[in-house]
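Enquirer: Okay, sequence plus prediction incoming.
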Amino acid sequence: MTVSRDEVLAAARRIDGRVRRTPVLQVSPTLAFKLELVQHVGSFKPRGAFNRLLSAKEQGALTGQGIVTASGGNAGLAAAYAARELGVPARIFVPRTAPAPKVARLRTLDADVVQVGNEYAEAHEAAVAASEESGALLLHAYDQPEVVAGQGTLGLELLEQLGGFDTVLVAVGGGGLIAGVATALEERARVIGVEPELAPTLHRALEAGEPVDVQVGGVAADSLGARRLGALAFDAARRYDFGSVLIAEDAIVAARNELWQDYRLAVEHGAAVAYAALTTGAYEPAADERVVVIVCGANTDPATLG
């Protein structure tokens, strides 16, 4: 399975008017933040959710049975929001470890929330079974072509907003965002994956030569807690030759606090991972290298910010 840039362009046309064109904050002449944390429901995920649902609707596959998905939180919020906007029911399976604020928010979006297991992978198994039993459309959190193409629209926006840049730092969980962005950019800029040390799905896949299961945990597991890199993300990593840098727990926490203290950006831990690549020196840009950090999610408890 692969996703083409033409599919990303088609996704941009399909979801136009459904998602926000999020702003870019030019921090310095060589550093910019793509503020996807101000997207609907607080993350980039509605891009892929809307593209999957609208594509299915075009094909007559979005019925009164609605949709079913699994999520650590953000993908579920996006699915529930898109389903509500399109007038179909949504059933969201989340791990029992999902943060209470995300679960509460899901219910405000009229979703049927089912908590099962302790990891995203267990919630996904339950979602697949529910889809097969009910006939509801299955929306994968990160490993469906329509989802990846939808996430890639963020990359198209960056090209329009900034013109030229050299490198994009992207947090990686299951890999839908980095696969979509790399496909949209199509080597117009370097793409670097950034992962928590305790959830290294891309790193381990590149080592093994294929996606493999990894143990996941840590402060960012609610949003970057996929146990295995998606097949589409692995294909994109091979096609566009992007690698991964790993970030320690304390560095993620520190980067999150710095984003709040210096820029007043209240982000979840997963959204601070990409920025931590710069604050720790895990990725060191050249003197004139133009870097974009995707700040991808804001679903957090502000009371925990330092």
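Expert: Looks like it arrived, so ask away.
Enquirer: Going by C-alpha atoms from here, please, whenever you check contacts or count neighbours.
Expert: Noted.
Enquirer: need the helices for the stretch 1-150 of the chain, in chain order.
Expert: Using DSSP state H, counting those that start in this stretch, the helices of the stretch 1-150 of the chain run over 5-15, 46-58, 74-86, 100-108, 120-134, 145-162.
Enquirer: quick one, the longest one and helix 5-15 angle?
Expert: Yep, that's helix 145-162 we're talking about. Orientation check (axes from the mean of the first three to the mean of the last three C-alpha atoms, to 10 degrees): helix 145-162 against helix 5-15 gives 90 degrees.
Enquirer: Touching the helix or strand following helix 145-162 from outside, list them.
Expert: Read in the C-terminal direction, the helix or strand following helix 145-162 is strand 167-171, with elements assigned using DSSP states H and E. With contact meaning C-alpha atoms under 8 Å, 6 or more residues apart in numbering, strand 167-171 is reached by 177-178, 189-195, 224, 270-271, 273-275, 277, 289-294, 296.
Enquirer: here's the one I want to compare it with:
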Amino acid sequence: MQQRQLGYDDVKAAAARIAGRVRPVALAPGDRDGLWLALEYLQHTGSFKARGAQNFLQAHREAGTLPDSGVTIASGGNAGLACAWAARQQGVRATVFLPATAPRVKVERLRSYGADVRLVGAEYAEALAACEEFAAASGALASHAYDHPLIAAGAGTLLEEIHERIPDLDTVLVAVGGGGLFAGVAAAARQHGIRTVAVEPEHSRALHAALAAGRPVDVTVDSVAADSLGARRATALAVDPGHGDGIRSVLVPDEAIVQARRLLWDDRRIAVEHGAATALAALLPTEDTDHGYRPADGEKVCVVLCGANTDPATLLTAPEAQDTPAG
């Protein structure tokens, strides 16, 4: 299957393909009028990635292109979990490459799904290179954490479900690593006249840099959310919709991410990873007008809490004492 640009028809096809195979998104009101939280961390495997993995493998099953040697993927953790889970459902093996810095909780869960876990390098890019070598040598089907239309379209089904429940939604905020969730959500949101706000850590800004350059470019990665938002390069699928109407790209500092994650725990007993808290961090009050997103009066906003594969013990320690992965 050759990569191509993503359209709304891809999202609709994904929705039909994965119907009954993923959990419908749960929604909860936020702490002010017009604010909603999409609790996608309750999804199978603990993140939205289950949608794209299910769509990817099911499409290959239908096309007769799912090999006996199984599937392989490089991941910071969540995409690998989703791939291993979907592969087990399809009855094929999964070989998952992760940076050696991946959180232990994700590695242990991967092995619980029966995946062959291989830890390589300190950043996602190094794990990806090893995965590509393995796919070429073994004949395994190479999946991707975010850079594939089937993966992004599966992620976009999340917005379809949100729109069904909140038909008058104005804006959706999503955290961005490599841009697959953003690309899928933006494709569906544009169809419904909904603004998409892409939120990234200020020191892990692959999409923000790509939009400034007009093409994907490499960036350095140094963020508390790097284990899930640590892509050095955004997918081209995200750069194209990023230039369209109704799109905003904003940055947030690590301090706001840590604060948002702590607030979710203190106020709601929601334990999410830093990457999921990044979207909410954009709404925190700040005097720095260069960061975050400020909704207009009466604007109806939904924040996607996209993953919860985290060690809850880190919520009980000071932020400076937490182990911060590099990639």
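Expert: Received it, and whenever you're ready, just let me know what you need. This structure is a prediction, so every number in the text was calculated from the model and none was measured.
Enquirer: what's the residue positioned nearest the centre of the first structure in contact with, if anything?
Expert: Computing the C-alpha centroid of the first structure and ranking residues by C-alpha atoms, centre = their mean puts L177 first, at 4.8 Å. Neighbour list for L177 of the first structure: Y142, V148, Q151, G152, V170 [criterion: C-alpha under 8 Å, 6+ apart].
Enquirer: quick one: which of those residues has the most company?
Expert: V148 (35 neighbours; other C-alpha atoms under 10 Å).
Enquirer: what's the distance between it and G87 of the first structure?
Expert: Separation of V148 of the first structure from G87 of the first structure (C-alpha to C-alpha, to the nearest Å): 23 Å.
Enquirer: do G64 of the first structure as well
Expert: Noted for G64 of the first structure: a distance of 9 Å to G87 of the first structure, by C-alpha to C-alpha.
Enquirer: Strands - which of the contacts of strand 167-171 of the first structure land there?
Expert: Counting by DSSP state E, the part of these found in strands is R190, V191, I192, G193, V194, E195, V291, V292, V293, I294.
Enquirer: For the aligned residue in the first structure for V304 of the second structure, list the residues it contacts.
Expert: Taking TM-score structural alignment for the superposition, V304 of the second structure sits opposite I294 in the first structure. Contacts for I294 of the first structure (C-alpha under 8 Å, 6+ apart) come out as F33, K34, L35, E36, V168, L169, V170, A171, A271, A274.
Enquirer: Next, the contact list for the fourth one, please.
Expert: With contact set as C-alpha under 8 Å, 6+ apart, E36 of the first structure has these partners: T22, P23, G42, S43, F44, I294, V295, C296, G297.
Enquirer: Dump the residues you listed to TSV, plus distance to F50 of the first structure.
Expert: TSV is the format used below for the contacts of E36 of the first structure (distance: C-alpha to C-alpha, whole Å):
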residue	distance to F50 of the first structure
T22	16
P23	20
G42	15
S43	13
F44	11
I294	20
V295	20
C296	17
G297	17
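Enquirer: so which of those would you say is closest to T97 of the first structure?
Expert: Distance to T97 of the first structure across those (C-alpha to C-alpha) is lowest for G297, with 18.1 Å.
Enquirer: any idea how far that closest one is from T30 of the first structure?
Expert: Taken as C-alpha to C-alpha, the spacing of G297 of the first structure relative to T30 of the first structure amounts to 22 Å.
Enquirer: Look at those two and report which has more neighbours.
Expert: More neighbours surround G297 than the other of G297 of the first structure and T30, with 25 against 16 (other C-alpha under 10 Å).
Enquirer: that older thread, mind checking what the residue nearest to the centre of the first structure lines up with in the second structure?
Expert: Residue pairing (TM-score structural alignment): L177 of the first structure is matched to L181 of the second structure.
Enquirer: how close does its match get to L316 of the second structure?
Expert: According to C-alpha to C-alpha, L181 of the second structure and L316 of the second structure sit 29 Å apart.
Enquirer: Likewise for H243 of the second structure?
Expert: Distance of H243 of the second structure to L316 of the second structure, computed by C-alpha to C-alpha: 40 Å.
Enquirer: what do you get for A82 of the second structure?
Expert: As for A82 of the second structure, its distance to L316 of the second structure is 27 Å (criterion: C-alpha to C-alpha).
Enquirer: again, but for L284 of the second structure
Expert: As it turns out, when the distance is counted by C-alpha to C-alpha, L284 of the second structure lies 21 Å from L316 of the second structure.
Enquirer: picking up where we left off before, who has more neighbours, H243 and L316 of the second structure?
Expert: Applying other C-alpha under 10 Å to H243 of the second structure and L316 shows that H243 carries more neighbours, namely 14 against 10.
Enquirer: Just give the closest residue to S204 of the second structure, not the sequence neighbours.
Expert: The shortest distance from S204 of the second structure to any residue other than its chain neighbours is 4.8 Å, reached at V221 (C-alpha to C-alpha, 6 or more residues apart in numbering).
Enquirer: Tell me how many other residues crowd the residue opposite that neighbour in the first structure once aligned.
Expert: Residue correspondence to the first structure (TM-score structural alignment): V221 of the second structure is matched to V216. The tally of other residues near V216 of the first structure (other C-alpha under 10 Å) stands at 21.
Enquirer: V216 of the first structure contacts P196, doesn't it?
Expert: No - counting by C-alpha atoms under 8 Å, V216 of the first structure stays clear of P196, with 9.1 Å between them.
Enquirer: Pull up the gap between the counterpart of G230 of the first structure in the second structure and H144 of the second structure, please.
Expert: Taking TM-score structural alignment for the superposition, G230 of the first structure sits opposite T235 in the second structure. Relative to H144 of the second structure, T235 of the second structure is positioned 11 Å away (criterion: C-alpha to C-alpha).
Enquirer: wait, what's in contact with the residue mapped onto A56 of the first structure from the second structure?
Expert: Structural alignment (TM-score structural alignment) places A56 of the first structure against H60 in the second structure. Shown in contact with H60 of the second structure (C-alpha under 8 Å, 6+ apart): L66.
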